[in-house]
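**Student:** quick one: sequence plus predicted model below, questions after.
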Amino acid sequence: MEILILIIVLLVLLFAVAEIRRSLISRPVLALFKRVLPPLSDTEREAMQSGDTWWDADLFSGRPDWHEFHKIAAPTFTDKEQAFIDNQLETLLGMINDFKIVQQDRDLPPEIWDFLRTEKFFAMTISEDFGGLAFSPAANSHIVSRIASRSISVAVTVMVPNSLGPGELLTHYGTDEQKKYWLPRLANGTDIPCFALTGTEAGSDAGAIPDTGIICKGEHEGEEVTGIRLNWDKRYITLAPVATVLGLAFKLYDPDGLIGDKEDLGITCALIPVKHKGVKTGDRHLPLDQAFMNGTTTGKDVFIPLDWIIGGQDYAGKGWRMLMESLSAGRGISLPALATATGHVAQRMTGAYGYVRQQFGLPIGKFEGVQAAMGTIGGTNYILESMRRLTLTALCEGKSPSVITAMTKYHMTEMGRTVMDRAMDVHAGKGIQLGPKNYLGHGYIAMPISITVEGANILTRSLIIFGQGAIRCHPYVLKEMEAANNPDEEAALREFDSLLMKHLRFTTANVFSSLWMGLTGARFNGSPVSGFTARYYQQLTRMSRTLALVSDFAMLSLGGDLKRKEMLSARLGDVLSHLYMASAVLKRYEDEGRQKGDIAFVEYALDYHLHAIGEAFRGFYANFPNRILACALRLISFPWGIRFSPPADRSYQDIADLMMEPGVNRDRHTFLCYWKDDSDDMTGHMELAFQAMHEHAELYKRIRKAIKRGDIAEDLNGDNLVKAARKAEVISAEEAKALKTAEKLRVSAIGVDSFKPGALEKNKFF
């Protein structure tokens, strides 16, 4: 007993007396922390400090407050935005002939270019003070998504000036003079912008660009001034072939100390008129057979004045931070908008095709193999739209959540690829024959574009999501890193000591709570709602706590090696991402009033996310190098094993059936898909056939019964089917007339485009 009391007293003294604790615990831990601390370059440090945290920080903390989460209001459109959507946007959509744009002209027609300029589609993010539309991220996303459902080429043309580019950078960082001159010209279409960041060696990694600028004396407008001599070789630059003003990212150096005592100033962004001496543009790439303008720009010994730096001389060397903070538009709005449009089109059109296309007297959407693909499309599209809305909520609040936008870009573009693959599986020959009525082909071909731009997906998953999220979203790690870097050792120790004690309490609580939740299956966790989703809230809270626990020990054990263990960090990033996506699904379900027609979609999505989280943890534990620690963490978190199951077959079947039912539920899930009431239209021909068949479902039912009785041959369609049904007196003369129209639409819808001999050769591009 005396020994036990002595141990307790010693522990109390050790932790309660600050001086003793700092000497015996905090100082050695601080030294260890500095050794295992991941080495950060200047660009990495700026990336860590850029942007905001939001709901991702709650999820990473292990203590998500679901009640507060549900209080967050979903974004809405202003009257001005809604009017633009109802009028200018609808007019534009009606003008688009994507087959002609891509396969024949390889460019947008002049009337569309003029319409985009005059109606300010390129100025959605520019302030009204400068003649722009000042639309919210929600309106921006909706507009780009609707256009993308019609044409990827037109959508990309619209989205680029409204995401990372001169307009965005000028709005946030430009000098008053730069804003007053350039923004009105960009707003009214006088100037078309592009932004030159990527190159062969660097891609979207600004830190690796080889393009340089040297501060020196030179001549500008007949006078000698201090400026920058630039050399660059950029490619993959959207709008470069038609741009009139070029945003340029380069590394800036001041070897002669003309503006300060630092030679390597860092990444810098400048704005240069394309007609400026030495600037070369015009050559085009052909990005996966799309028609949007994408090409190269080069410059050799191009001299510009210092005041062409975006933000002026004060922003020399601050380009990396500017770019990181502005990437949220591309990662959080534009590319997710393309992916969501893919989901809406795939769900609406595949549901229609699954009903219109008949086999053995039944819609192919009634066969379980097809239902598996259709269920994936519908369930994944529900996730896509949910994630789009939640991320837009953060952006509309004025947040710039760098980790969330990275998750959004990566997972949504990958899910877009999934739904397009499944849609192609169902459509088969209908999907692969390009022509005016093919609504899948160009989107399918274009999918890798979204995968590779704004940071390639492989690197986003393996390096950014967890690598940045673990530090930004953790309640203590970033603060501890900042304390460890404090040059005042005593101040650093005091600050680190305070944080360390909080961190230890945080980790200890996570150990015991994770074990308790694991033993009880999280059944004692709270839920903000009742009903079938309550159980999902409980499990997501448990997985949030497990992520916090495992991340702490992974960082402690591996230190700086963790960012090199890309497969391990990617799996933890997957856990955070699926927690976020599952949250988005739950939020949407509540925001839309818990629609009964959404239950199958919600169950599919949440089962999918929990199963993915379980698989990510399974892979992490199996490959973690410290086997003892891996086993201990697994026993604490999953004492009864990882038991999350993938979506049930019933979910796939229910979703497939709902996709083939017309009505409000289908319209809510696919409202971004544009179709025209025209039997020759790209999507309209399938939609009209689908509607006609449902309208005459009773006639088709009678005919199927007659076929089974042997009164009508089973291999008839179109006019022959109508004549046989009339002859067998299965339908009346009036019904025959209606059925003839429906059959004409149906046969046309399942058909594919064909071209007369020589027609395709005349449009040969090469």
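**Tutor:** Right, received. Where do you want to start? Numbering: from 1, shown residues only.
**Student:** can we go C-alpha only for contacts and neighbour counts from here?
**Tutor:** Noted.
**Student:** roughly how far does Arg284 sit from His442?
**Tutor:** Plainly put, Arg284 is 19 Å away from His442 if you go by CA to CA, to the nearest Å.
**Student:** check it against this one:
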Amino acid sequence: MATAAWLIALVALAATLAFRGVSGVAWAGAALAAFIFSTLGGAAQWLVWLLALLALAAVSLNVTSLRRALVSDRLFGWFQRVLPQVSSTEQEALESGTVWWDGELFSGRPDWKKLLSTPKPQLSEEEKAFLEGPVEALCAMVDEWRVTHEWYDLPPHVWQFIKDKGFLGMIIPKQYGGLGFSAFAHSQVITKLASRSGTAAVTVMVPNSLGPAELLLNYGTEEQKTYYLPRLARGEEIPCFALTGPEAGSDASALPDFGIVCRGEHQGREVLGIRLTWEKRYITLGPVATLLGLAFRLYDPEHLLGDKEDIGITLALIPTRHPGVHIGRRHLPLNAAFQNGPNWGKDVFIPLDWVIGGRDCVGQGWRMLMECLAAGRSISLPASATGSAKLAARATSAYARVRVQFKTPIGRFEGVQEALARIAGNTYVMDAARMMTASAVDLGERPSVISAICKYHLTERGRQVINDAMDVHGGKGICLGPRNTLGRAYQHTPIGITVEGANILTRSMIIFGQGAIRCHPYVLKEIAATREADLEKARSAFDEALWGHIGFVLSNAVRSFVLGLTGGRGASAAGAPVLARYYQRLTRYSAALAFAADMAMLTLGGSLKRRERISARLGDVLSQLYLGSAVLKRYEDDGRPAEDLPLVRWGLEDILYRIEEALAGLIQNFPSRPLAWLLRVMTLPLGRRQAPPSDRLGREVVERVLAPGAVRDRLTDGIYLPKAPQEPMAQLERALAATIRAEVVEAKIRAAAKEGMFGSGRQEDQARLALERSVITREEFDALDEARALRREVIMVDDFPPDFGMAKKPEATAPPNTARQTA
């Protein structure tokens, strides 16, 4: 009995030390103390000897030279073989950007106070004025139906307005003539534009994300900045950036476009330059661009720049009017009207100083691109997806209250409520992640892993929102025309899912493939150690990283198991007490992710890159942890509004369910079955316990958004709400208000009918009888009439001539392609 008590106490001691992640010295001290107390306490002789050996081992492992001789140096060569092999382009991707909250989530013990202490994103007075002035005006100017159906471009006066008001230079500092806006302001502008016009949103966001301006700001020579940035800010130059080609999309190592360093003639004199051959496609703004940013692989066979022949991926700026540059005809991405098309050139000579950053930046292109991708992935695409989702949430919540079937608003049907809850919940999660990520960029972060998380998950959740919205709208949603508020957003949704790295690739290869190494506190250090040329330095660095890694694995194994048993109880929490359990449960899954990731990397090694489904599921856990963090942060930033709690809880319950789904899928499909069993025991010791958001919670969410109010306004804040009475969204808002007023009157009529004051019949006849018998007043009767008229207006769809006006099409006065002409 005494021996059993000793064993229980020792296991509890070891678990406590591991759970707290104490140092090796603390482990050695605890082992010595256990040995001493076992000797004095009369423990069994075999236990005393076992504790003596453990104490000796613990003390020895704290002596660096002894530890290295016995263990670390022997493992050094093995680690060189099993660690994932990293190509040069992968290495540049890993070294790009910064690690922010993603590192905390990978630690197994995220510091929630650190997250909540980051400032709430705020707009300056100048940024607010821009949103309320030029952005509002631009939205009012755009008729997306005519843009996409008749003109296939923004009208000339809209292009000119965009240039004159500085939309193309939002990220360019004021010293160069730009607006100098924050990332959060950039995000807010794109969100509002996307709620009105996908064409306008894309036209504005591309020059302000991955493109010449972003690259010049970070890497351009002072001469390049001084010349180009003011011209870009004023709209005198229309930029595009050409990376993707027919033979190479996401695989930069296979980039076939090339340049040869050589001498040639430029402006009447011989200069050192590059002879370029390329073919690109899918280039947004390409057909109207005056300035082409080009990615290519640079070779120096004559060694005019140095000893290397294959210099690497390089970026250059080329005026599109330069001899040999060919701008092709336009692509048509799913009825979108933004300018997009191919370009190419063969043996086009450019001077070397057209390389972005000049001679010092040749061969640095991939690193430059990876570091600048954060703008497109972190800001533009999440903002455009969120803008569309907010539009869908606003329109669908109104339509579900206005549209009546079986004498009941369709928003009261449980099937429709299921879709409405997803629409509202997903939109809340998307907006929270959008804002938190933009705030991180403004704090100086360049979150490469987080940017991939946002790009993938916000465009995917946006797809779910727009699909649900179309289901609720039914025939109203699928009939295109000026009255349709959702059709073009539905058509454009796959575009965001495809660009900046297709979502399949982003999920299966980038999020965890990059995040596992980039965010892990030790793996990158171990890889760097195995590549160190100085053997003594390499082994010393490896030893330090290895033993930190061992302690990290042990701690997270225990934390994952213990917190799995307690459902997260025992983990730290922060923020609103009402949400404390969510902080704890997310911490639990953070530990589970850290342990599972280490087991996957340890056993699969370099083959993990080829196990894309395993990698994807681990990435899903990391992603959902980030989204959950954003939801908690938003609730705090909003001032903890109690009426928003159903939305917050719905988002978090959905996130936790998805985490368990990903972990269960990982365990079920893990190639090593013994290790799969271990993963199950350590990460899901009680099995799967998390359910998706309940029907009751969904109903609470729907009740918050089916009527005008603070919750609905916060959920859809920042979108364009037109005031003109003929606008479909304005009609919906008026119909919603009228419907709610009419519902009170309809309840009176139903009550009178039940009392036998008049028989059954059409609602219009009953209303007339109710007025005659003073059941309702004239004002109430007029309110019913108004609601019926507005409902009729809202549910109507557009119709066209039998030939859809094709006979007149050639005579249509489509605005000419003047973007380049007016530059």
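**Tutor:** Nice, thanks for sending it over. Remember, predicted model here, so these are calculated numbers, not experimental data.
**Student:** more neighbours: Arg284 and His442 of structure 1, which one.
**Tutor:** Just comparing Arg284 of structure 1 and His442: by other CA atoms under 10 Å the higher neighbour count belongs to His442, 24 against 20.
**Student:** that one matches what in structure 2?
**Tutor:** The alignment partner of His442 of structure 1 in structure 2, by TM-score structural alignment, is Arg488.
**Student:** same check, this time on Trp182 of structure 1
**Tutor:** When structure 2 is aligned by TM-score structural alignment, the residue opposite Trp182 of structure 1 is Tyr228.
**Student:** for that match, what are its contacts?
**Tutor:** With contacts defined as CA atoms under 8 Å, 6 or more residues apart in numbering, Tyr228 of structure 2 is in contact with Glu237.
**Student:** that one: which element?
**Tutor:** If you go by DSSP states H and E, Tyr228 of structure 2 is part of helix 222-234.
**Student:** re the thing from before, which element, helix or strand, includes the match of His442 of structure 1?
**Tutor:** helix 487-498.
**Student:** and that helix, what does it pack against?
**Tutor:** When contacts are defined as 3 or more CA pairs under 8 Å, 6 or more residues apart in numbering; DSSP states H and E, helix 487-498 of structure 2 sits against helix 198-205, helix 381-402, helix 448-473.
**Student:** that one vs structure 1, average offset?
**Tutor:** Using mean CA distance after the TM-score superposition for structure 1, helix 487-498 of structure 2 ends up 0.4 Å from its aligned counterpart in structure 1, as a mean over the superposed pairs.
**Student:** just want the angle from that helix to helix 198-205.
**Tutor:** Orientation of helix 487-498 of structure 2 against helix 198-205 (axes from the mean of the first three to the mean of the last three CA atoms, to 10 degrees) gives an angle of 40 degrees.
**Student:** can you list contacts of helix 487-498 of structure 2?
**Tutor:** Surrounding helix 487-498 of structure 2, the residues in contact under the criterion CA under 8 Å, 6+ apart are 198, 333-336, 381, 385, 388, 456, 459-460, 462-463, 466-467, 470, 477-480, 503.
**Student:** what are the boundaries of the strands in the stretch 601-750 of structure 2?
**Tutor:** Listed in chain order, the strands found in the stretch 601-750 of structure 2 under DSSP state E, counting those that start in this stretch amount to none.
**Student:** hang on, the earlier thing: mean per-residue distance, the helix holding Tyr228 of structure 2 to structure 1?
**Tutor:** Helix 222-234 of structure 2, aligned to structure 1 and superposed, deviates on average by 0.8 Å (mean CA distance after the TM-score superposition for structure 1).
**Student:** in that helix, what's buried?
**Tutor:** Of the residues in helix 222-234 of structure 2, those with enough neighbours to count as buried (16 or more other CA atoms under 10 Å) are Gln224, Lys225, Tyr228, Leu229, Pro230, Arg231, Leu232, Ala233, Arg234.
**Student:** okay if I get the residues you listed as a markdown table plus distance to Ala252 of structure 2?
**Tutor:** As requested, the buried residues of helix 222-234 of structure 2 are exported to a markdown table (distance: CA to CA, whole Å):
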| residue | distance to Ala252 of structure 2 |
| --- | --- |
| Gln224 | 26 |
| Lys225 | 27 |
| Tyr228 | 27 |
| Leu229 | 27 |
| Pro230 | 31 |
| Arg231 | 30 |
| Leu232 | 27 |
| Ala233 | 30 |
| Arg234 | 33 |
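**Student:** so what's Thr175 of structure 1 up against?
**Tutor:** With contact taken as CA under 8 Å, 6+ apart, Thr175 of structure 1 is in contact with Ile310, Gly311, Gly312.
**Student:** let's see 10 Å
**Tutor:** Counting by CA atoms under 10 Å, 6 or more residues apart in numbering, Thr175 of structure 1 makes contact with Asp307, Trp308, Ile309, Ile310, Gly311, Gly312, Gln313, Asp314, Tyr315.
**Student:** okay, among those, which ones form the most distant pair?
**Tutor:** Distance extremes for those: the farthest pair is Trp308 and Asp314 at 11.5 Å, using CA to CA.
**Student:** between the two, which is the more surrounded one?
**Tutor:** Applying other CA under 10 Å to Trp308 of structure 1 and Asp314 shows that Trp308 carries more neighbours, namely 20 against 12.
**Student:** remind me, longest strand of structure 2?
**Tutor:** Of all the segments of type strand in structure 2, defined by DSSP state E, the longest one is strand 269-284.
**Student:** and the helix or strand following that strand, which stretch of structure 1?
**Tutor:** On the C-terminal side of strand 269-284 of structure 2, the nearest following helix or strand under DSSP H and E is strand 291-299. With TM-score structural alignment applied, strand 291-299 of structure 2 matches the range 245-253 in structure 1.
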